[in-house]
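> with the sequence up front, the predicted model follows.
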Amino acid sequence: MKKKVTIRDVARQAGVSVTTVSQILNGKGQRFSKRTREHVLELRDKLNYVPDFNARNLILHSSQTIGVLVPSMSNSFFSSFIQGVQDKCRTREIMPLVFGANHDEKLERYYLTQLVARSVDGLIIASSTITTKTIDEILRPAHLPYVLFDQNGSRGGDRLEVDDYQGGRLAALHLASLGHRHVVMVMPNDATTNVHQRLAGFVSGLEEHHISFVPDRDVVSAKLTKRGGYEATKAVLERQPTAVFAANDEIAIGLMRGFKEQGVKVPDDISVMGYDGIDFDEYVTPALTTVQQPTHQIGAAAVQMLFKRIDNSAIELQRVFLPVQLISRQSTAKLK
């Protein structure tokens, strides 16, 4: 096996010290001549030198990595969220380590413990099941910076929130403007804080139009998945609504398949709208009306907040609040 090229090999061929090579490769070689800098960089490329990050991190006192915990890797919302994280991390050559544990609290606790043991520089927690107790027991003793996404109800820490109350209200106003007065909402029994905010905003928007909505009667339970929506089809149809608001797009897409199998046409027989604004919305038939979250921006903003905390642990607690917008497509229509 060919021996790996080391920084000492580069220094020896360049005729300079290891320290000189290290400073030039780390962007701190301004005090050296242009000729020396160019020579070192040319040798790096010629020899295919790849830095030893373990050695580099010992010098920089940084792992150059952050941990990202999400509830599901299969949900398209988090795919876009992770893309935003990755794009922002590249600006500082930080490597994000992304884990999804499917709402398994024990597995998420294991990931947290392992990330702390590997000395990541910080954490972004988009998972809803990580508790204040877990944070107190694992993160705070390690003095590890972290940012919480709004579906996590834990207290304290920097937090990024989306205006879910307004999102629910926008959904209600849209359906009311189309003449719908008998509507249902589909959401989980064990809904997270942000989904409850969507429900509260939805109820408020309906009340503005004097439309009766009683959660015990008009909320149908389902998991936040396409399968969850599909399996809720019968319960929704039993209530005979003219429109349905799903707590996320995955539920809405599952409902639309279920309605098609039951011979119920969208939007002729029932209007359907979702929440999140995932890519699939434009490719289902009919295209899905939704309340769009700025998912890529959420990921990038979470990383930016974490960088600020890493750079200065003494700054005040950060709160970033992002807006949502209604995207009207063909799955909703005026009541006939």
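Perfect, I can see it now.
> CA only for contacts and neighbour counts going forward, please
Noted.
> the stretch 1-150 of the chain: strands as residue ranges?
65-70, 95-100, 123-125, 146-149 (DSSP state E, counting those that start in this stretch).
> for the third one, name the packing helices and strands.
Helices and strands touching strand 123-125, by 3 or more C-alpha pairs under 8 Å, 6 or more residues apart in numbering; DSSP states H and E, are strand 65-70, strand 146-149, helix 295-311.
> circling back to that earlier point, redo the strands of the stretch 1-150 of the chain as TSV? Include distance to residue 135 and mean neighbour count.
Shown next, in TSV, are the strands of the stretch 1-150 of the chain (distance: least, C-alpha to C-alpha, whole Å; neighbours: other C-alpha atoms under 10 Å):
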stretch	distance to residue 135	mean neighbour count
strand 65-70	13	23
strand 95-100	17	18
strand 123-125	10	25
strand 146-149	9	25
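> let's bring in a second model and compare:
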Amino acid sequence: MSKKVTIRDIARLAGVSVTTVSQILNGKGERFSKKTQDKIFKLRDEYGYVPDFNARSLILRRSSSMIGVLVPNISSPFFGTFVEGVQQVAQHERMIPLIFSADRDAELEQSYLSQMLERSIDGLIIASATMTTDTIDKIIGARDVPYILFDQNYAQEGTRVLTDDYHGGELAAQHLADLGHRKIAILEPQELSDNFTQRLSGFQDCLIKNDIELDVNHNVIKAPLSRRGGYDAAAAVIQTGATAAFAGNDDMAIGLMRGLRERGVEVPDQISVMGYDNIYLDEYVSPQLTTISQPITDLGIGAAKMLLNKIHSDQEQEQIQRFPVKLIQRQSTAKLQ
């Protein structure tokens, strides 16, 4: 006796989501193309698919979709807060989120993406500095699975949420310039994704507008994108003789402040330090960290809402939702004495 064909089998054979099959077979498929509808009906007839009414009732009661969220590092306060925003929408809309953290490993990212697709995922939120839209589209193949891009790659096409990193860099540089600092060190990641490139370009361009010279060979220090990376770079920052330091993100800045303190350098009396992101830890370090704020939770909420809209519509037009950044001045920066 052959195995009973399920709705997931039909979805897999058609290369679409379970939600798409369910809506078409339940007479709610007008938003989908005639080609997609015809394919579903043909497969239903060909394989003799009969809905399991007990399962169907359960599905209708919960009305849930399953979405995948792929981030570089879930232990990072930034991405942890972003995922919280996604989960707020997921809970309200009865979506089931599957969270994958790939530790910035390109092969692992692609492996996780393939595994999520094998589970008939209804949609994806992808934060990756390594995967291009071409790579994502090749992995997805003929499946009708919408996805939202986030955070890492400005150069790619596709529906995405982002902030103005260039302007954020400008705000950071202008703040330090307004405080009278003219010898400034930059702590940047060893590998620059597009968002960090934009961030640092805005910072350097603003220094030029303020007639502040930056010695890129001496005052730009590369380090791992982590608190440990910032901590280990403290000695190199001291050697620059800078009166202020701008770190690529808050984690690096927090690590840098500890490294400076252990070497007897007071923040902000001897050197001002500022970061980028406005993670929750910023208010719990001493001194509290001056930073450029990204609305992290709102980014997660916005990404999830955009994905939900794509799941329930047949619109393929690219959409971009931009979120504002702003300066948050705390105690880690001060006027040059």
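Structure received. The model shown is predicted, which means the values in this text are computed figures rather than measured ones.
> sorry, back to before: and the helices and strands packed on strand 123-125 of structure 1: which comes nearest residue 21 of structure 1?
strand 65-70 (23.2 Å; C-alpha to C-alpha).
> now the closest one and strand 95-100, what's the angle there?
With axes from the mean of the first three to the mean of the last three C-alpha atoms, to 10 degrees as the basis, strand 65-70 of structure 1 and strand 95-100 are set at 20 degrees to each other.
> mean shift of strand 65-70 of structure 1 relative to structure 2?
Mean deviation of strand 65-70 of structure 1 relative to structure 2 after superposition (mean C-alpha distance after the TM-score superposition for structure 1): 0.4 Å.
> which strands and helices lie in contact with that strand?
Using 3+ C-alpha pairs under 8 Å, 6+ apart: strand 65-70 of structure 1 touches strand 95-100, strand 123-125.
> kindly recompute the last result at 10 Å.
helix 76-90, strand 95-100, helix 105-117, strand 123-125, strand 146-149, helix 295-311 (3 or more C-alpha pairs under 10 Å, 6 or more residues apart in numbering; DSSP states H and E).
> from the middle of its chain, how far away would stretch 135-142 of structure 2 be?
Using C-alpha atoms, centre = their mean, to the nearest Å, the distance from the centre of stretch 135-142 of structure 2 to the centre of the chain it belongs to is 20 Å.
> how about that stretch: buried residues?
Neighbour-count burial for stretch 135-142 of structure 2 flags residue 140 (criterion: 16 or more other C-alpha atoms under 10 Å).
> who's in contact with the spatially most central residue of structure 1?
In structure 1, the residue lying closest to the centroid (C-alpha atoms, centre = their mean) is residue 81, at 3.8 Å. When contacts are counted by C-alpha atoms under 10 Å, 6 or more residues apart in numbering, residue 81 of structure 1 touches 70, 126, 294, 295, 296, 297, 298, 299, 300, 301, 302.
> what do you get for residue 34 of structure 2?
residue 40.
> from residue 42 of structure 2, how far out is it?
Applying C-alpha to C-alpha, to the nearest Å, the value for residue 34 of structure 2 to residue 42 of structure 2 is 12 Å.
> am I right that residue 288 of structure 1 is in contact with residue 332?
Yes. Contact status for residue 288 of structure 1 versus residue 332: in contact at 7.8 Å, counting by C-alpha atoms under 10 Å.
> and the contacts of residue 81 of structure 1, which are buried?
Here, 16+ other C-alpha under 10 Å leaves 70, 126, 294, 295, 296, 297, 298, 299, 300, 301, 302 buried among those.
> what is the nearest of those to residue 37 of structure 1?
residue 300 (33.0 Å).
> residue 19 of structure 1 -> structure 2?
Aligned counterpart of residue 19 of structure 1 in structure 2: none (TM-score structural alignment).
> number of residues surrounding residue 19 of structure 1?
Using other C-alpha atoms under 10 Å, residue 19 of structure 1 is surrounded by 13 other residues.
> same deal with the one 4 residues further on?
Residues contacting residue 23 of structure 1 under the criterion other C-alpha under 10 Å number 15.
> what's the distance between it and residue 11 of structure 1?
Residue 23 of structure 1 is 12 Å from residue 11 of structure 1, by C-alpha to C-alpha.
> and if you look at residue 86 of structure 1?
Distance from residue 86 of structure 1 to residue 11 of structure 1, by C-alpha to C-alpha: 33 Å.
> could you do residue 102 of structure 1 as well?
From residue 102 of structure 1 to residue 11 of structure 1 the distance is 48 Å (C-alpha to C-alpha).
> neighbour count for these two, which is higher?
Neighbours were counted for residue 102 of structure 1 and for residue 11 using other C-alpha under 10 Å; residue 11 has more, 19 against 15.
> thought the more buried one was touching residue 40?
Yes. Using C-alpha under 10 Å, residue 11 of structure 1 is in contact with residue 40, at 7.8 Å.
> and the strands of the stretch 1-150 of structure 1 as TSV, adding distance to residue 270 of structure 1?
TSV is the format used below for the strands of the stretch 1-150 of structure 1 (distance: least, C-alpha to C-alpha, whole Å):
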stretch	distance to residue 270 of structure 1
strand 65-70	33
strand 95-100	34
strand 123-125	37
strand 146-149	33
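> which among those is found nearest to residue 117 of structure 1?
strand 65-70 (11.6 Å).
> tell me how far the closest one lies from the chain's centre.
For strand 65-70 of structure 1, the distance to the chain centre is 11 Å (C-alpha atoms, centre = their mean).
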